[in-house]
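Novice: What would the 3D arrangement of this be:
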Amino acid sequence: MEKVRATRYVLPLREGGSMPGLVEADDDGMYVVKFRGAGQGLKVLVAEVVVGLLGRTIGVDVPDLVEIELPPAIARYEADEEVQDLLDASLGSNLGLDFLPGAFGYDGSRVPDAATAQAIVWLDAFTANVDRTWHNPNLLWWHDRLVAIDHGAALYFHHSWPSRAPSPERFAAQRFDASTHVLADVAGTTAVAARHEELAALLTPEVIRGVVEAAPEEWLETTADLPDADAVREAYVACLGARLAAPAAWLPGADR
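Specialist: Just a heads-up that it's a prediction; the model follows:
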């Protein structure tokens, strides 16, 4: 990912539980920043990168991603103590998503074409992203494009790593319930299953490894079982590879 440096904290976006914020950077870009100091932790940033780049590979629109550096002075003029504490806890490397001015949230009044819906449902099933429901669609219409955002709830398996060793087999076998997905009716589960070979073929081992490599090393949390960044990356690659190889367990509409 491109690296930029934050120059101004603009405002908090309080819609999300992690309180992302709008930040201006030294490339004159405006970014929605997911902060390393938020309660959900660094693993959410890793999931955003991995799932976002996997989605882009299969044709799902996601905002451009950057690694954004927050300098010590970023909170100097922030009056809100809660925001100030968050910024002070997030100095250094954070995740920025390109701000999409004028975008509006998905409400079903306008639906995407079936192929777009199928790719999004397939991506969410593959990465076990349960956070794309009518309660929280995490989809934006922007310039006639349906953009998928907020993938921090995906790849939940990595939250168990501090207490147990990675288990690609467990993740590969985890079912995905597509019945509550916001695009389930548009996509059609049978049609999603029919697209599997096409979409899975795009995620070669080299692609998966490259996507995992995109996550900055300092976001990768080591454990007793994963003693360094290389071991953490290998665990992500192994889990994603195992799930891709076992679609009968998780693919909506697959024969079981």
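Novice: rest of the way, CA atoms for contacts and neighbours
Specialist: OK.
Novice: ranges for the helices of the stretch 1-150 of the chain?
Specialist: Applying DSSP state H, counting those that start in this stretch to the stretch 1-150 of the chain gives helices spanning 42-57, 81-88, 114-127.
Novice: May I see the buried residues of the longest strand along the chain?
Specialist: Using DSSP state E, we find that the single longest strand of the chain is strand 2-12. Within strand 2-12, the residues scored as buried using 16 or more other CA atoms under 10 Å are 3-9, 12.
Novice: which of those lies closest to residue 67?
Specialist: Lowest distance from residue 67 to the buried residues of strand 2-12 (CA to CA) belongs to residue 3, with 4.8 Å.
Novice: those strands in the chain, which residues are they?
Specialist: Using DSSP E, strands in the chain cover 2-12, 21-25, 30-34, 65-70, 92-98, 104-105, 139-142, 145-148.
Novice: Now the ones you listed in JSON lines, please, with extra columns for distance to residue 164.
Specialist: Converted to JSON lines, the strands of the chain look like this (distance: least, CA to CA, whole Å):
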{"stretch": "strand 2-12", "distance to residue 164": "33"}
{"stretch": "strand 21-25", "distance to residue 164": "33"}
{"stretch": "strand 30-34", "distance to residue 164": "27"}
{"stretch": "strand 65-70", "distance to residue 164": "29"}
{"stretch": "strand 92-98", "distance to residue 164": "27"}
{"stretch": "strand 104-105", "distance to residue 164": "38"}
{"stretch": "strand 139-142", "distance to residue 164": "33"}
{"stretch": "strand 145-148", "distance to residue 164": "31"}
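Novice: please give me the structure for this one as well, since I'd like to look at both together:
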Amino acid sequence: MTNSKIELRTVNVTRYITPLREGGSLPALAEANDDFKYVLKFRGAGHGVKALIAELLGGEIARILGLKVPELVFANLDEAFGRSEGDEEIQDLLKGSQGLNLALHFLSGALTFDPIVTQVEERLASKIIWLDAFITNIDRTVKNTNMLIWHKELWLIDHGATFYFHHSWGDWKKAAVSPFPYSKDHVLLPQAAFVEEINSEMVALLSDEKLSEITNLIPTDWLQWEGSEMNVAEIREVYFQFLVLRRNNSNNFVKQIQDARKTLV
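Specialist: Have a look, this model is predicted:
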């Protein structure tokens, strides 16, 4: 990990290739003006910009922790994009996603992680389950591992279902200090033998400075929520304070992971 400032590139989407229908929010394989292919996540889908915020925060936090995540980029959709698309559902999605979206670099030839085929080293498994408890990721289960094997290494994808507190935006402070009961369903729970040992290391990597850099990456127009009484700066500050508070109370979810592992014996 380097101490350089976290920045994301911005690309312009030039070609819609195909929908990836295994994703609930109908992501797509697309090509951009840098000639790379990306998995494109749309602001006009499902949970809208909140899913993009979750994807952005979750992915970049994972990267800070030294875990492998495909490069994230902001992906701009021109207003004329998709007019020739024949599928009405996709055309509506594209029209509703004009402007800034989010995309992950496409890992060509990657295989879906299979826990039966691939054994994950215990410290790596511990770091991944710590990450998922920290960002409240309900999606890394046996049914939906959201991990890929690419060039014989484990890569993490799909963090759009994290930070679910922001869908109700109620008592975010309570959510920040809560344990994470879904750890019991985590695909790597059996291998996560060093969660307590790596806790201080993970906490140290998530400095206030880095957490501020990440929350400052969120585009302003993703924080202009219809019906919200909070302004952009206030919403951004809640995300930052949530991360700080959850980091400072990591023992709460670490203990729950350990308790969940005891039930496996």
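Novice: got the contact list for residue 58 of structure 2?
Specialist: By CA atoms under 8 Å, 6 or more residues apart in numbering, residue 58 of structure 2 lies in contact with 135, 159-160, 162.
Novice: In structure 1, what residue corresponds to residue 230 of structure 2?
Specialist: Matched by TM-score structural alignment, residue 230 of structure 2 corresponds to residue 227 in structure 1.
Novice: now residue 211 of structure 2
Specialist: Alignment note (TM-score structural alignment): residue 211 of structure 2 maps to residue 208 of structure 1.
Novice: Same question for residue 15 of structure 2.
Specialist: So residue 15 of structure 2 corresponds to residue 8, using TM-score structural alignment.
Novice: and if you look at residue 25 of structure 2?
Specialist: Using TM-score structural alignment, residue 25 of structure 2 lines up with residue 18 in structure 1.
Novice: any chance of the helices of the stretch 1-150 of structure 1 in TSV, with distance to residue 199 of structure 1 too?
Specialist: Output for the helices of the stretch 1-150 of structure 1, formatted as TSV (distance: least, CA to CA, whole Å):
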stretch	distance to residue 199 of structure 1
helix 42-57	9
helix 81-88	38
helix 114-127	8
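Novice: out of these, nearest to residue 196 of structure 1?
Specialist: helix 114-127 (7.5 Å).
Novice: And that closest one against structure 2, how far off on average?
Specialist: Helix 114-127 of structure 1, aligned to structure 2 and superposed, deviates on average by 1.0 Å (mean CA distance after the TM-score superposition for structure 1).
Novice: so what's residue 54 of structure 2 closest to, chain neighbours aside?
Specialist: residue 160 (5.0 Å; CA to CA, 6 or more residues apart in numbering).
Novice: In structure 1, point me to whatever sits opposite the one you found in the alignment.
Specialist: Aligned partner of residue 160 of structure 2 by TM-score structural alignment: residue 152.
Novice: pretty sure its match is touching residue 48, no?
Specialist: Yes. Contact criterion CA atoms under 8 Å: residue 152 of structure 1 and residue 48 qualify, at 5.3 Å.
Novice: Tell me which of the strands of structure 1 sits most buried.
Specialist: strand 30-34 (a mean of 25; mean count of other CA atoms under 10 Å).
Novice: now do the same end-to-end measure for stretch 167-187 of structure 2.
Specialist: 25 Å (CA to CA, to the nearest Å).
Novice: so how far is it from its chain's centroid?
Specialist: 15 Å (CA atoms, centre = their mean, to the nearest Å).
Novice: residue ranges of the helices in the stretch 151-256 of structure 1, please?
Specialist: Using DSSP H, counting those that start in this stretch, helices in the stretch 151-256 of structure 1 cover 168-173, 184-187, 189-194, 196-202, 205-213, 229-244, 247-250.
Novice: Superposed on structure 2, what's the mean shift for the longest one?
Specialist: Superposed on structure 2, helix 229-244 of structure 1 shows a mean distance of 0.9 Å to its aligned residues (mean CA distance after the TM-score superposition for structure 1).
Novice: what angle sits between that helix and helix 42-57?
Specialist: 50 degrees (axes from the mean of the first three to the mean of the last three CA atoms, to 10 degrees).
Novice: Okay, buried residues for helix 229-244 of structure 1 please.
Specialist: Here helix 229-244 of structure 1 shows 229, 232-233, 235-244 as buried, counting by 16+ other CA under 10 Å.
Novice: And for the fourth one?
Specialist: By neighbour count on 16+ other CA under 10 Å, the buried set for helix 196-202 of structure 1 is 196, 199-200.
Novice: can you put the residues you listed in CSV and add distance to residue 69 of structure 1?
Specialist: Below are the buried residues of helix 196-202 of structure 1 laid out as CSV (distance: CA to CA, whole Å):
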residue, distance to residue 69 of structure 1
196, 38
199, 34
200, 34
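Novice: out of these, who's nearest residue 29 of structure 1?
Specialist: Taking the buried residues of helix 196-202 of structure 1 together and measuring to residue 29 of structure 1 by CA to CA, the closest member is residue 199, at 31.9 Å.
Novice: now the aligned residue in structure 2 for that closest one: how far from residue 223 of structure 2?
Specialist: Aligned by TM-score structural alignment, residue 199 of structure 1 pairs with residue 202 of structure 2. As defined by CA to CA, residue 202 of structure 2 lies at a distance of 28 Å from residue 223 of structure 2.
Novice: same question, residue 37 of structure 2
Specialist: 27 Å.
Novice: got it, and residue 159 of structure 2?
Specialist: On the measure of CA to CA, residue 159 of structure 2 and residue 223 of structure 2 end up 18 Å apart.
Novice: Give me the more crowded residue out of the two.
Specialist: residue 159 (25 against 19; other CA atoms under 10 Å).
Novice: That one contacts residue 53, doesn't it?
Specialist: No. Between residue 159 of structure 2 and residue 53 there is no contact under CA under 8 Å: 9.3 Å.
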